[in-house]
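Colleague: Model the following, please.
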Amino acid sequence: MPLIRRATSADIATLTALRLALLRETGKVVDEQQERLLHELTDSYLRRALPREEFLAWVAEVDEQRTIAATGGLVFLHRPPSPENEAGLEGYVLNMYTLPAWRGQGLARAILRQIVAYTRQQTPARRLWLRATAAGRPLYASEGFVPITREMELLW
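Modeller: Model (predicted):
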C-alpha cells in the first residue's frame, strides 16, 4: 500500500527530477542545456517556495525503501472576489506525474484526492483547475473535473 504524504524540503531533489521527467515526456524540454537550466531554476524555486508553502506537493512512496514514484503539486492564486468565488482564492493543480513503471496503480488518483481534500478542508478556495495531458484527462474527469473553454493565453 503506497504512502501518500506532503512533500518536505528533504524531497526537493526528487521533486525536481520528477518535474524534469514530466517536461521531457511532454516535449517541453528539448535539449540538455535547457534541461540543466530548468533543473537549476526548479531546484531554486522549490527551495524558496516549498518551506513558505507557496508551492505544496504530495508524493507517493511505494516500497520499503520509500521510493517516491509519483507526485502532484498545488499553488494558490488570489483574485478579486466574484459571485462564484467570494474568497477570491483558487488552486491550480500542476506537476502531476507518475514514473512509467508505477502507472495504472492508482498513485495519481490518490495524490489528486489528497490535493482536493486539502483544498476543501484547509482553505476557503472554491475552485481547482489544471491543464491536463491527453493521458491525464480520464483520471481528472473521473474525479469530477470538467473541461472548460474560457481560458486564452498569450506567450512571449
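Colleague: from here on, contacts and neighbour counts on C-alpha atoms
Modeller: Will do.
Colleague: quick one: the longest helix along the chain to chain centroid distance?
Modeller: Ranked by number of residues, the top helix in the chain under DSSP state H is helix 32-52. Relative to its parent chain, helix 32-52 has a centroid offset of 15 Å by C-alpha atoms, centre = their mean, to the nearest Å.
Colleague: Could you also give me the structure for this second sequence? I'd like to compare it with the first:
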Amino acid sequence: MTPAWTIRRATAVDAEAVVELRALMFSAMGVAGVDDPGWREAAVRWFEATLGGPHACVVVAEDPGGRVVAGAMGGLRFETPSPVNPNGVWGLVNNVATRPETRRQGLARACVVGVLDWFRDETEATVVELFATGEGSGLYEELGFTPTAWPAMRLRLPR
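Modeller: From the prediction side, this is the model:
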C-alpha cells in the first residue's frame, strides 16, 4: 500500500528540515563543507525569515508521520528587462532533494510542480530557470524545461 504523502508549502517551522534536505542535495553533488554548522545555522535563519514571504516558496512532501522527506524551492530574481525576459522577473528552481529511502515515488516531481504553480499563480515571473544534474534533467524536460546555450559561470567575492 502506498503511503499517504502530503504535498504542502513549507513554513518557518520547517526551516531545519528544509536545510537538512539542502545538505543532502549538497552531499550528493560533492560540495565541500556540508557538515559545517555555520552555513546550516545561517540557512535556518534565512528560511525562518523568508518562508511565507513574496520572494521564495518551498514545497515539501511529508510522510504520514509528519517527516519532511522531499522538497523543492523557487525564488525570484529581478533584472533589467531584456528580449529574453521582457518584464525582468525571473524564477529560479533549486534545492530539489528527496531522501534516498523515498525516491522514485514522484515526490520531487510533485514538489517542483507545486513551485511552478507558485510562479504561475502568485508571481510576475515570465521565465523560470534551473541548474539540472544528470539525474534530474529528465524530470525537468518532462515539465517543459529546455537546455540553454549559456552555461553558468561564477566568481566568488571575498568578504
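Colleague: still on that earlier bit, going by neighbour count, which residues in the longest helix of structure 1 are buried?
Modeller: 35, 38-39, 42-43, 46-47, 50 (16 or more other C-alpha atoms under 10 Å).
Colleague: Is the spatially most central residue of structure 2 part of a helix or strand, or is it coil?
Modeller: The residue lying closest to the centre of structure 2 (C-alpha atoms, centre = their mean) is residue 73, at 2.5 Å. Assigned by DSSP: H, G, I helix; E, B strand; the rest coil, the conformation of residue 73 of structure 2 is strand.
Colleague: Could you pull out the strands in structure 2 for me?
Modeller: Along structure 2, counting by DSSP state E, strands occupy 6-9, 56-62, 68-78, 89-98, 127-130.
Colleague: with structure 1 superposed, average distance for the last one?
Modeller: What that stands for is strand 127-130 of structure 2. In this overlay with structure 1, the average offset of strand 127-130 of structure 2 from its partner residues is 0.6 Å by mean C-alpha distance after the TM-score superposition for structure 1.
Colleague: Can I get the buried residues of helix 32-52 of structure 1 in JSON lines including distance to residue 136 of structure 1?
Modeller: Supplementary listing: those in JSON lines, determined by distance: C-alpha to C-alpha, whole Å:
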{"residue": "35", "distance to residue 136 of structure 1": "23"}
{"residue": "38", "distance to residue 136 of structure 1": "23"}
{"residue": "39", "distance to residue 136 of structure 1": "24"}
{"residue": "42", "distance to residue 136 of structure 1": "23"}
{"residue": "43", "distance to residue 136 of structure 1": "25"}
{"residue": "46", "distance to residue 136 of structure 1": "24"}
{"residue": "47", "distance to residue 136 of structure 1": "28"}
{"residue": "50", "distance to residue 136 of structure 1": "25"}
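Colleague: List just the nearest of these to residue 29 of structure 1.
Modeller: Nearest to residue 29 of structure 1 among the buried residues of helix 32-52 of structure 1, counting by C-alpha to C-alpha, is residue 35 at 6.1 Å.
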